[in-house]
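Participant: Give me a 3D structure for the following:
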Amino acid sequence: MTSNVIKSGVLDIIQEKYQNDTILLVVTSRDNVPSVRSVDSFYHDGSFWIVTDLRCNYVKEIQNNPYVMISDGGHNRFWCKGVIAGHPLDFKNASIRNVYLKVFEPWYKEVNNEDLESVCYVKVTPYKGYVHKNKIGYKFNITDDSVVVSDIKHHIDVKLEPFW
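Facilitator: Predicted coordinates:
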């Protein structure tokens, strides 16, 4: 079955799965060589958000090539475009910083030294991907406003019922 992004509910599923403090894998590349690392993240208002440091290799890689892949280490994966959103105390980041403080309470201030000029937010926005919930898979493309919805029949994504 095909649908569009809004009617399919795929964005609601992503929000539900990743709106809280979540460890995700971020894949970037340099000279066509991929690199993966785990980051603490959350999904809010159509994007994944990461607090990090401008000196990190993956931040430099995003600055040179904004195309990023996000995965939860399972079968959910998202092709994204990343941007460096600036320092947490930048006026333009006030509302998202409030979200960070709620999502990462109580440890946000403990582990993120906002006195450092190099601290930054990274905004990673999916443009296509795959996510599943309740034995239903959603292959989506936000750019084309299309979603292919299908039952999942293979064993990796579903809880198999015993046959005995």
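Participant: From here on, just use CA atoms for contacts and neighbour counts.
Facilitator: Noted.
Participant: On the three-state scheme, E105 is what?
Facilitator: coil (DSSP: H, G, I helix; E, B strand; the rest coil).
Participant: ugh, wrong one, V68
Facilitator: Under three-state DSSP, V68 comes out as strand.
Participant: I'd assumed V83 was in contact with it.
Facilitator: No - using Cα atoms under 8 Å, V68 makes no contact with V83, being 9.9 Å away.
Participant: of those two, who's got more company?
Facilitator: V68 (23 against 18; other Cα atoms under 10 Å).
Participant: show me the contacts for the more buried one.
Facilitator: Contact analysis of V68 by Cα atoms under 8 Å, 6 or more residues apart in numbering lists V26, V27, T28, S29, I62, W79, C80, K81, G82, V124.
Participant: One more, please, to line up against the first structure:
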Amino acid sequence: MIEPAAELILEERFGKDSVIALATLDGGQPSARFVNAYYEDGAFYVITHALSDKMRQIGRNPAVGIAADWFTAHGVAENLGYLFAAENAAMAARLKLAFAQWFDNGHNDYADPNTILLRIRLTDGLLLSHGTRYALAF
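Facilitator: A predicted model of the protein is given here:
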């Protein structure tokens, strides 16, 4: 459990549509890309496609790194399955609100069962805020 002040900063900073850099490993080479993400309770949630390069890389090695807005972290990524599966309904509803600006812009095919929910469970990180450094262990 991280200290409450750090959790509050994470929620304020990333508990909405946030662009983060997500790094995976492609063989021995790092591969990074920007993704839209939403933070809640020690994890980031991303809508993506199950057959994407990032998901193939995560399938081989679920260890990932992220960076965004004075925050870096490591985590474990997992495919939670089809975005609108019953078990994902509550998070899908929260993401639809958080990502409202672009959610229905046609970029994603929500009828495709390969449109999935990716969860990045954070393991450790470094958060900076107003001169305070928070070393985080989730």
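Participant: Got a TM-score for the pair?
Facilitator: The TM-score (TM-score structural alignment, normalised by the length of structure 2) is 0.92; 137 aligned residues with a Cα RMSD of 1.5 Å.
Participant: quick revisit: which one among the contacts of V68 of structure 1 gets closest to E16 of structure 1?
Facilitator: Within those, the smallest distance to E16 of structure 1 is 17.1 Å, found for V124 (Cα to Cα).
Participant: Identify the residue of structure 1 aligned to G28 of structure 2.
Facilitator: Alignment note: G28 of structure 2 maps to N32 in structure 1; criterion TM-score structural alignment.
Participant: and the gap between its match and N64 of structure 1?
Facilitator: 12 Å (Cα to Cα, to the nearest Å).
Participant: try V83 of structure 1
Facilitator: Distance of V83 of structure 1 to N64 of structure 1, computed by Cα to Cα: 10 Å.
Participant: what about N32 and N64 of structure 1, which has more around it?
Facilitator: Per other Cα under 10 Å, whichever of N32 of structure 1 and N64 has more neighbours is N64, with 13 against 8.
Participant: Aligned to L10 of structure 2, what sits in structure 1?
Facilitator: Checking with TM-score structural alignment, L10 of structure 2 has I14 as its match.
Participant: which ones are touching A50 of structure 2?
Facilitator: R56, N79, N114, T115, I116.
Participant: Which residue, other than its chain neighbours, is closest to the aligned residue in structure 1 for the last one?
Facilitator: Counting by TM-score structural alignment, I116 of structure 2 corresponds to C120 in structure 1. Using Cα to Cα, 6 or more residues apart in numbering and skipping residues adjacent in sequence, the residue nearest C120 of structure 1 is H87, 4.3 Å away.
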